[in-house]
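*Asks:* Could you look at this predicted model? Sequence included:
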Amino acid sequence: MSHILVLFYSRHGATAEMAHLVSRGIEKVSGMQAMLRTVPEVSTVCEAIEGSIPDEGAPYVSNDDLANCSGLILGSPTRFGNMAAPMKYFIDSTSANWMAGHLAGKPAGLFTSASSLHGGHESTLLSMMLPLLHHGMLLVGSPYSEPELIATTTGGTPYGPSHLAGKESNMPISQDEKNLCIALGQRVADIAMKLK
């Protein structure tokens, strides 16, 4: 069975919840399954040493996970309009995958969570697109054929699903945001199946 790698970093839990919703969408497609992976924290003062397996949640991603997936969906919280440092740190380590062309021609999607409505949802998604374009991936957004995209008063962008987490990062994921996450997972999986 083929799989879509859902790679995320989450600090307060919303991005992890979105990753699970995206995975539900992937698993609606017959013959496709979701592989949930995360990245370890990084330190601003010294090299962080993490165990090879997290204490809880999804396992840490490996470069082999990238090499063997049929598609990739990245999720990161917004950090000043950009992806979080742990996600960028991992992506910066994928040169061997890039040189080998492991991701070229495969579909990719993106999702994010931000504290404020105008806190960089779209710029974060754009920041995650750039390395995927260098890898030769085929970007999949959220089309306006998804009715929630035009109706939402919370998160949601044509670049990919987003979540409005609120100042304390404790707002629940709205039904529109949930539907957009599920739809993205299903769309990337459908395209991956067609490309096989």
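*Replies:* Now that the structure is in, tell me what you want to look at.
*Asks:* drop to CA atoms for contacts and neighbour counts, all remaining ones
*Replies:* Noted.
*Asks:* residues in contact with the longest helix along the chain?
*Replies:* Longest helix in the chain by number of residues (criterion: DSSP state H): helix 175-195. Residues lying outside helix 175-195 but in contact with it, judged by Cα atoms under 8 Å, 6 or more residues apart in numbering, are 4, 18-19, 21-29, 32, 70-71, 73, 106-109, 111, 140-142, 146, 148-149, 151-152, 154-156, 160-163.
*Asks:* for comparison:
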Amino acid sequence: MADILILYYSRHGATKQLAQLVARGVESVPGCNARLRTVPAVSTVVEAVEPAVPDAGAPYVELSDLKECSGLALGSPTRFGNMAAPLKYFLDGTSSDWLAGTLVGKPAAVFTSTSSPHGGNESTLLTMMLPLLHHGMCVLGIPYSEPGLTLTEGGGTPYGASHVAGHDGRRAVDEHEKALAMALGKRLAETAVKLACPL
């Protein structure tokens, strides 16, 4: 079984929905399992701590998840054209895995949700790729053979799956955004299977 780690942070639920759709795409590939994980919020108040186990939703990620995965999908809401601080905080703590080469050669993909069509979704996807490249991962996007890329009026880019949630965060994930998120998960899982097979 190939475990594909889907690691995300979601404040209002849209990125979580994308993570679940990516997971559906992963699990459409025989022999692949989606492992959904999240990160705790960070606070400027040093005394504030999150519970060891979230009250609901996906468990918090552990470094062992990186070692055990065959591929990684990384998701975050957009924060001024970049990933959210909680996800960045976790990644900043992975230097031991970088030194050990834990993620070298594994496939990776990224996804995001923004409030507006030009709210930084593409720059967020691109900047999320940088730590993955430093870890030596093989970064995948969405090819234009996916019809949704030319049909979408919401999110969806060749850099990864995305969603435009609207200024109030209430716009539902549309059919093209769903299809592209699932296609990204499927492509990631298929690539992980191919990379695991000896030539």
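*Replies:* Looks like it came in fine. This one's a predicted model, so the numbers in the text were calculated from it and none came from an experiment.
*Asks:* Show me just the buried residues among the contacts of helix 175-195 of structure 1.
*Replies:* When the contacts of helix 175-195 of structure 1 are checked for burial by 16 or more other Cα atoms under 10 Å, the buried set is 4, 18-19, 21-29, 32, 70-71, 73, 106-109, 111, 140-142, 148-149, 154-156, 160-163.
*Asks:* quick one: the strands in structure 2?
*Replies:* 2-8, 32-38, 71-79, 82-83, 107-114, 138-139, 161-164 (DSSP state E).
*Asks:* mean shift of the second one relative to structure 1?
*Replies:* After superposition onto structure 1, strand 32-38 of structure 2 lies on average 0.2 Å away from the residues it aligns with, using mean Cα distance after the TM-score superposition for structure 1.
*Asks:* Structure 1: matching residues for that strand?
*Replies:* Residues 32-38 of structure 1 are where strand 32-38 of structure 2 aligns, with TM-score structural alignment as the criterion.
*Asks:* Off-centre distance for that stretch?
*Replies:* For stretch 32-38 of structure 1, the gap between its own C-alpha mean and the chain's C-alpha mean amounts to 11 Å (Cα atoms, centre = their mean, to the nearest Å).
*Asks:* again, but for stretch 116-127 of structure 1
*Replies:* Here stretch 116-127 of structure 1 is found 14 Å from its chain centre; the criterion is Cα atoms, centre = their mean.
*Asks:* Same check on stretch 115-127 of structure 1?
*Replies:* Taking Cα atoms, centre = their mean, one finds the center of stretch 115-127 of structure 1 at 14 Å from the center of the full chain.
*Asks:* What residues of it count as buried?
*Replies:* Of the residues in stretch 115-127 of structure 1, those scored as buried under the neighbour-count criterion (16+ other Cα under 10 Å) are Ser115, Ser116, Leu117, Gly119, Gly120, His121, Glu122, Ser123, Thr124, Leu125, Leu126.
*Asks:* so the second one makes contact with Glu168?
*Replies:* What that stands for is Ser116 of structure 1. No. With contact taken as Cα atoms under 8 Å, Ser116 of structure 1 and Glu168 are classed as non-touching, separated by 9.9 Å.
*Asks:* still on that earlier bit, buried set for the match of strand 32-38 of structure 2?
*Replies:* Counting neighbours by 16+ other Cα under 10 Å, one finds that the buried residues in stretch 32-38 of structure 1 are Met32, Gln33, Ala34, Met35, Leu36, Arg37, Thr38.
*Asks:* Surely the fifth one and Met18 touch.
*Replies:* No. Contact criterion Cα under 8 Å: Leu36 of structure 1 and Met18 do not qualify, at 11.2 Å.
*Asks:* which residues touch the residue sitting nearest the centre point of structure 2?
*Replies:* By Cα atoms, centre = their mean, the mean C-alpha position of structure 2 lies nearest to Leu74, the distance being 2.3 Å. Under the criterion of Cα under 8 Å, 6+ apart, the contact list for Leu74 of structure 2 reads Ile6, Leu7, Tyr8, Ala108, Ala109, Val110, Phe111, Met128.
*Asks:* Closest one to His135 of structure 2 out of the residues you listed, please.
*Replies:* Distance to His135 of structure 2, by Cα to Cα, is smallest for Ala108 among the contacts of Leu74 of structure 2, at 10.3 Å.
*Asks:* Good, wrapping up.
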